[in-house]
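Colleague: Next input, structure requested:
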Amino acid sequence: MLGVFGTNASGSAGIHTVPTSFEVSWDQSLTIAEMADKMGFELFMPLSRWRGFGGTNDYAGETYETLTYMAGIAAVTRRVLTIVTLHLPMVHPTFAAKAIATIDHISNGRAGINMVMGWYKADMGMFGLSPHTPEDRYVFGQEWLDVVRRIWTENEPFDHQGKYFQLEGCIGKPKPIQARPPIVSAAMSPTGVRFATENADFTFASFQSYEKLREHSDNLRKVAAEAGNPDVGLACVALVICRDTEEEAQQFFAHLRANADLVAARNLAIQSGVDVSAVLPEQEDEFFRNIAMSPGNVTLVGTAEQIADQMALLHDCGVNALFVGFHDYLEEMPLFGERVMPLLEQRGIRLPVETG
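Modeller: Predicted structure coming up:
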């Protein structure tokens, strides 16, 4: 499956200072969403951020709030799954259950949740919160999701007395159109993988090499089978740089890398829990440029054939959902549909879909 990620946030295509036509505007968001729908993309998901990472352009500093954003996207699309990214500590489960049910009705049964357990201290500080410990994050997340699902499914008011929520008379009407709106959860740690395999339909992963990705995928399948959820999907995020020739693509990649916003990349690394003090001074430049060029997962660079080959390799490593981003969505996304997507069908890693 193919998806679009983060078009509600500035810096969607990487942490650099190279000019782009991409902007955080409702008109452009509508255009991208409608393109994705017509091209046969299956997934559309925003980034949730309340405060940026600084640097020259304040990477991810300008964002639309995700629930209202995706309600709007749901109203103008007819096919893509409209997945709402929520930082769980900042959104009460009673409210979330009602909001997602509403979006499910707006979309005629296409709403889902991308569950983020809460890790960015600057965001959480704006709500008077502090991140839970890594272990407690998933205990909180489980209780949060249990409440939401009970509101979605139970027909009589119920009380809930848990570690994090003490609730009385919970009920939600109307119910979602879907019996069980899909759940997405990022998972790299053993605790995260266990949570995702027990609760999610898709899990996100980041990786340093294809070998590591394959190892993670194999472990995910093993844990998922033990959890009775063998069909859980594995998703990644990719920046696509597709040009007529490999030389052109590599030159543009080098241009982006040369103009990386190292301050923002460093701030992102620190907030993500990376011990930057362990990076040797002579390695800092390359280290932070690597982060800047792939804040999600991977950068796919080359001709249409080469991009398709790289996507086939991701598929062979166990990835069955790929969220793609572009430096210039309005120009590059249609070309991706014309040149790359047919090659994916020819390689047998994507079924033909109705477009238009």
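Colleague: rest of the way, CA atoms for contacts and neighbours
Modeller: Fine.
Colleague: ok, Val274 - how many residues close by?
Modeller: Residues lying near Val274 (other CA atoms under 10 Å) number 13.
Colleague: my read is it is in a strand, agree?
Modeller: No. Val274: not assigned to a strand; according to DSSP: H, G, I helix; E, B strand; the rest coil it is coil.
Colleague: Give me the buried positions along the helix or strand hosting Thr68.
Modeller: In the assignment (DSSP states H and E), Thr68 maps to helix 66-76. By neighbour count on 16 or more other CA atoms under 10 Å, the buried set for helix 66-76 is 66-67, 69-74, 76.
Colleague: Mind giving me the packing neighbours of that helix?
Modeller: helix 26-39, strand 81-87, helix 93-106 (3 or more CA pairs under 8 Å, 6 or more residues apart in numbering; DSSP states H and E).
Colleague: of these, which approaches Tyr138 most closely?
Modeller: strand 81-87 (12.3 Å; CA to CA).
Colleague: Enumerate residues external to the closest one that contact any of its residues.
Modeller: With contact meaning CA atoms under 8 Å, 6 or more residues apart in numbering, strand 81-87 is reached by 42-48, 66-67, 70, 73-74, 100, 107, 110-118.
Colleague: Before we compare anything, build this one as well:
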Amino acid sequence: MPSVRKLHLNTFLMGVGHHEAAWRHPLTEPSRLTDVRHYQELARIAERGRLDSVFLADGLALKGEVRHNALGGLEPLTLLAALAAVTERIGLIATVSTTYNEPFHVARKFASLDHISGGRAGWNIVTSAGEAEAHNFGIERPAHRDRYRRADEFLEVVTKLWDSWEDDAVIGDRRAGVYADTAKIHPIEHAGAHFAVHGPLNTSRPPQGHPLLVQAGSSEDGTEFAARHAEAVFTAQQTLEEARRFYADIKGRLARYGRFPEELLVLPGISPIIGSTECEALRLEKELEDLIVPAYGLAQLSQMTGIRLTEDQLDDPLPDIPVETEGAQSRRRLVIELARRERLTVRQLLTRLAGGRGHRVVAGTPEQIADQLQEWFEGGGADGFNVMPPLLPSGLADFVDHVVPELQIRGLFRIDYEGRTLRDNYGLARPASRYAASGSPRSGERDGGPLDLAGAA
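Modeller: Below is the predicted model:
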């Protein structure tokens, strides 16, 4: 008898909350922005709710107007190692750019996190759209398509490195004095347009084989990249109709890469504002709106749209803006279409974006929030959700303690974890090493001699 389909829930941990005015609300403590205990508390709350994973975004520049918002958090991989130490089952997903890193570093860091956590690591693959990031590395921002071409090869190199140790390469035979079978450790000898990497990796194969691969773009290039490689997609849609279109589109692309629909999970973002009554939820939403600083939102919207907006334009419609850009295409398109579809003034648009930066914001009781999630899940718009609490930790605790039980009562969400790894809980297969599976020549026999591992220690 086939198992009943269950939704998947990731929570996106962002400082003291996703609402841009969260730091001003009395339920938050902005001084905890760089306090590891704050994030450990959040991870434990999420694990208490049996959520699949926690996710940390990242950028390589100070994005936004720090004068008006609590910005400047911690580096994700470092932080997730600390979260691994206080949790047991929840997945740990970090954003790392393919544009301003090298494959060997990234492969080693994620392999290390996967070992530290016992198989709970995931990589959110981004190509870094911002000009400020490029300027921090002394270059001009690469073109959108060029960033994705580099990302394709980058991922190829990283997965080869993860595969370079077969699963049973470590023998640990103390009596014979043999720690590893070097015939099962493979140089990758990659030579491509962007990278030349000999390998092998100097860390043994990750417990999951490959840490979970996540992608978070909805542009044409991003969607095609996800269809080729990703196992989960964090996406943003405002309406169920839009979500259905994206869901059908990306699932429909999988077959040409020899993949099945269940091999890619689509998780739209949602920022739930929860109250014991609808009036209480709407009151909290209004409290947050009243704390918005327009100058901050204008700076964010100006960066997103590529045109400078001023306070003199707050009560005007959004000016005509071309959708195409070398920056973040999908989010820019979403914002422009939202403003046009609902005929919003700039001020109204700022209010709509303040809670989720283009992700859907829903205010209501736990039952009403669950209704929304169920409608999208059963209506062909999602395999689960990327939960973005407006306030942290209170918003996450409210979701875990009140919305999750409602979903469990409806049979939509797990009662307990399915396994010990992130792949187990997402229901995704563990990939075999390409070298073991392909029957490639044993590395120790290359050129008639043993594998040279000099300098690997």
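Colleague: still on that earlier bit, now the helix holding Thr68 of structure 1 on structure 2. Mean distance?
Modeller: Once fitted to structure 2, helix 66-76 of structure 1 is off its aligned match by 1.3 Å on average (mean CA distance after the TM-score superposition for structure 1).
Colleague: okay, and that helix goes to which residues in structure 2?
Modeller: Counting by TM-score structural alignment, helix 66-76 of structure 1 falls onto residues 76-86 of structure 2.
Colleague: which residues touch the matching stretch?
Modeller: If you take CA under 8 Å, 6+ apart as the criterion, stretch 76-86 of structure 2 is touched by 36, 39-40, 43-44, 56-58, 92-95, 109-110, 113, 116-117.
Colleague: Tell me the residue in structure 1 aligned with His229 of structure 2.
Modeller: Per TM-score structural alignment, His229 of structure 2 is aligned with Asn199.
Colleague: and the nearest residue to its match once chain neighbours are set aside, what does it touch?
Modeller: Residue nearest to Asn199 of structure 1 in three dimensions, not counting chain neighbours: Ile183, with 7.2 Å by CA to CA, 6 or more residues apart in numbering. Ile183 of structure 1 sits next to 112-115, 199-202 when contact means CA under 8 Å, 6+ apart.
Colleague: Map Ile183 of structure 1 across to structure 2 for me.
Modeller: When structure 2 is aligned by TM-score structural alignment, Ile183 of structure 1 is paired with Leu213.
Colleague: What lines up with Gly172 of structure 1 in structure 2?
Modeller: Using TM-score structural alignment, Gly172 of structure 1 pairs with Asn202 in structure 2.
Colleague: Which of the three states applies to His19 of structure 2?
Modeller: Under three-state DSSP, His19 of structure 2 falls in the coil class.
Colleague: Show me the strands in structure 2, by range?
Modeller: Using DSSP state E, the strands of structure 2 run over residues 8-12, 53-56, 91-97, 121-126, 170-173, 178-180, 190-191, 196-197, 212-215, 232-235, 265-274, 360-364, 384-387.
Colleague: Now do the same contact list for the residue most central in space within structure 2.
Modeller: Centroid-nearest residue in structure 2: Asn124, 4.3 Å away (criterion: CA atoms, centre = their mean). Asn124 of structure 2 makes contacts with 93-96, 213-216, as judged by CA under 8 Å, 6+ apart.
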